[in-house]
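# Have a look; sequence and predicted model below, questions after that.
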Amino acid sequence: MTQRVGDGARALGDLSDDLVNRPGVLPGKAHGWFRTWFGKVWQVRGGGLYALGYALTFVYLEVTTVLGDLAAAESVGQFFTSEIVEFVFRFLSDSIINLVKSLIWPIHFLQMSPPWGAIGLGLAFVIFPMLLKKPIERWLFGQDTAE
């Protein structure tokens, strides 16, 4: 636990340093951060279509939440000065809601267009292991891990 906290604090310090001194390196590092996060989600959620759906749903919901909050702000300066604390707490609560919504992503998929949602989800569960699982595992973990 202490190691994880130390690693997190070190990563936050590196992020702050890069943000201030070398903002151009952030896009390159973001790929590695996403890959690390997605690899953890992949392993925790079972490494299949459910894990992929969870990750994509969570990222989509988080991005739309942040963009919605930024669009609702009257100005960028006001957003960063007066509303930053409110934004953080609202973002945390929205993140918890997004986490729950991401866990039940198949239900949202089924409700999109009955009965086509059910048919599409069934086909995805059959086709995903044959076509996408191995390339995703190679991207996440390298050649040796994908079976």
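Received it, and whenever you're ready, just let me know what you need.
# CA atoms for contacts and neighbours, from now on please.
OK.
# Centre-most residue in the protein?
In the chain, the residue lying closest to the centroid (CA atoms, centre = their mean) is Val59, at 3.6 Å.
# ok, Ala30 to Lys134 distance?
For Ala30, the distance to Lys134 equals 23 Å [CA to CA, to the nearest Å].
# More neighbours: these two, which one.
Shown here are Ala30 and Lys134; by other CA atoms under 10 Å, Lys134 has more neighbours (17 against 11).
# Work out for me the element the residue nearest to the centre of the chain sits within.
For Val59, the host element (DSSP states H and E) is helix 49-72.
# tell me what that helix is packed against?
If you count contacts as 3 or more CA pairs under 8 Å, 6 or more residues apart in numbering; DSSP states H and E, helix 49-72 packs onto helix 26-44, helix 84-103, helix 105-112, helix 116-131.
# Please produce JSON lines containing those, extended by distance to Phe141.
Shown next, in JSON lines, are the helices and strands packed on helix 49-72 (distance: least, CA to CA, whole Å):
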{"stretch": "helix 26-44", "distance to Phe141": "8"}
{"stretch": "helix 84-103", "distance to Phe141": "23"}
{"stretch": "helix 105-112", "distance to Phe141": "25"}
{"stretch": "helix 116-131", "distance to Phe141": "16"}
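# Mind checking those for the one nearest to Leu140?
Ranking those by their distance to Leu140 (criterion: CA to CA) puts helix 26-44 first, at 5.9 Å.
# Can you check what angle separates the closest one from helix 49-72?
Here helix 26-44 runs at an angle of 140 degrees relative to helix 49-72 (axes from the mean of the first three to the mean of the last three CA atoms, to 10 degrees).
# Any buried residues in helix 26-44, and which?
By 16 or more other CA atoms under 10 Å, the buried positions in helix 26-44 come out as 38-39, 41-42.
# Comparison target, given below:
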Amino acid sequence: MKMRMLQDNARGCLEKTFLELEKACLEQEEALLRFEAQKKDLKKQLEESEAHNKVIKKQLEESIAQNEVLAQREMQLQQRNNSIMLEKEKADEKVLLISEEHKREKKELSRTIIELEKQLDVRRTLELEIELLSGALLLIIKNE
């Protein structure tokens, strides 16, 4: 009977251990299934992130390309603007030179006009004198 009790006790312990082992196996399988599901979800998220990153990378590359084009255009416009400003400066210098030349010519013409007016005054004075002398001469001739 003692043997039977030991056997029953040993059987009970074995059954308990077997049940615990079976329970641990089930928990491990459930954990493994959860892990696989989580792994699958993470893999899906990773793929979505990689796809999103590709889209963003493409957008960034396009933006960089557009910025480069804009930078080139801006540089061309700046060069054109500098060229135009240089041409304007040259034109301003020419206008200034022409203006100074015009002033000199105007002064010279004013001097010439004054000189010609003086000559005209002298000529009129001489013509008047000639007329007076001619009139006096005619009077002298008539009186003789």
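Cool, the structure landed. Bear in mind that the values here come from a model prediction, so they are computed numbers and not experimental data.
# Would you pull the TM-score for this pair?
The TM-score (TM-score structural alignment, normalised by the length of structure 2) is 0.20; 34 aligned residues with a CA RMSD of 3.2 Å.
# Quick check: buried residues in the helix holding Val59 of structure 1?
Result for helix 49-72 of structure 1 [16+ other CA under 10 Å]: buried residues 49-55, 57-59, 61-62, 65.
# how about stretch 85-102 of structure 1: buried residues?
Using 16+ other CA under 10 Å as the test for burial, stretch 85-102 of structure 1 gives 87, 91, 94-95, 98-99, 101-102.
# can you check stretch 110-123 of structure 1 too?
By 16+ other CA under 10 Å, the buried positions in stretch 110-123 of structure 1 come out as 110, 117-118, 121.
# Closest one to Asp7 of structure 1 out of the residues you listed, please.
Closest to Asp7 of structure 1 out of these is Leu121 (38.3 Å), distances taken as CA to CA.
# how much space between the closest one and Glu86 of structure 1?
On the measure of CA to CA, Leu121 of structure 1 and Glu86 of structure 1 end up 38 Å apart.
# cool, and Gly8 of structure 1?
To Glu86 of structure 1, Gly8 of structure 1 is 23 Å away according to CA to CA.
# repeat for Thr36 of structure 1
Going from Thr36 of structure 1 to Glu86 of structure 1 by CA to CA gives 29 Å.
# Check Gln43 of structure 1 too.
Distance from Gln43 of structure 1 to Glu86 of structure 1, by CA to CA: 33 Å.
# Then Ala71 of structure 1?
Counting by CA to CA - Ala71 of structure 1 and Glu86 of structure 1 are separated by 15 Å.
# Can you give the distance from the helix or strand hosting Val122 of structure 2 to the centre of its chain?
If you go by DSSP H and E, Val122 of structure 2 is part of helix 2-143. Offset of helix 2-143 of structure 2 from its chain centre (CA atoms, centre = their mean, to the nearest Å): 0 Å.
# same check, this time on stretch 121-139 of structure 1
19 Å.
# List the buried residues of that stretch.
121, 133-134, 136-137.
# and which of the residues you listed is nearest to Phe80 of structure 1?
Scanning these for proximity to Phe80 of structure 1, where the rule is CA to CA, the winner is Ile136, at 37.3 Å.
# From Pro27 of structure 1, how far out is that closest one?
Ile136 of structure 1 sits 21 Å away from Pro27 of structure 1, going by CA to CA.
# just Pro106 of structure 1 next, same as before
Distance of Pro106 of structure 1 to Pro27 of structure 1, computed by CA to CA: 31 Å.
# Could you do Leu131 of structure 1 as well?
According to CA to CA, Leu131 of structure 1 and Pro27 of structure 1 sit 29 Å apart.
# do Asn21 of structure 1 as well
14 Å.
# So which bits of the helix or strand just after the helix holding Val59 of structure 1 are buried?
For helix 49-72 of structure 1, the succeeding helix or strand toward the C-terminus, using DSSP H and E, is helix 76-81. Under the neighbour-count criterion of 16+ other CA under 10 Å, helix 76-81 of structure 1 has Phe79 buried.
# now swap in stretch 62-77 of structure 2 and tell me
For stretch 62-77 of structure 2, a neighbour-count test (16+ other CA under 10 Å) marks nothing as buried.
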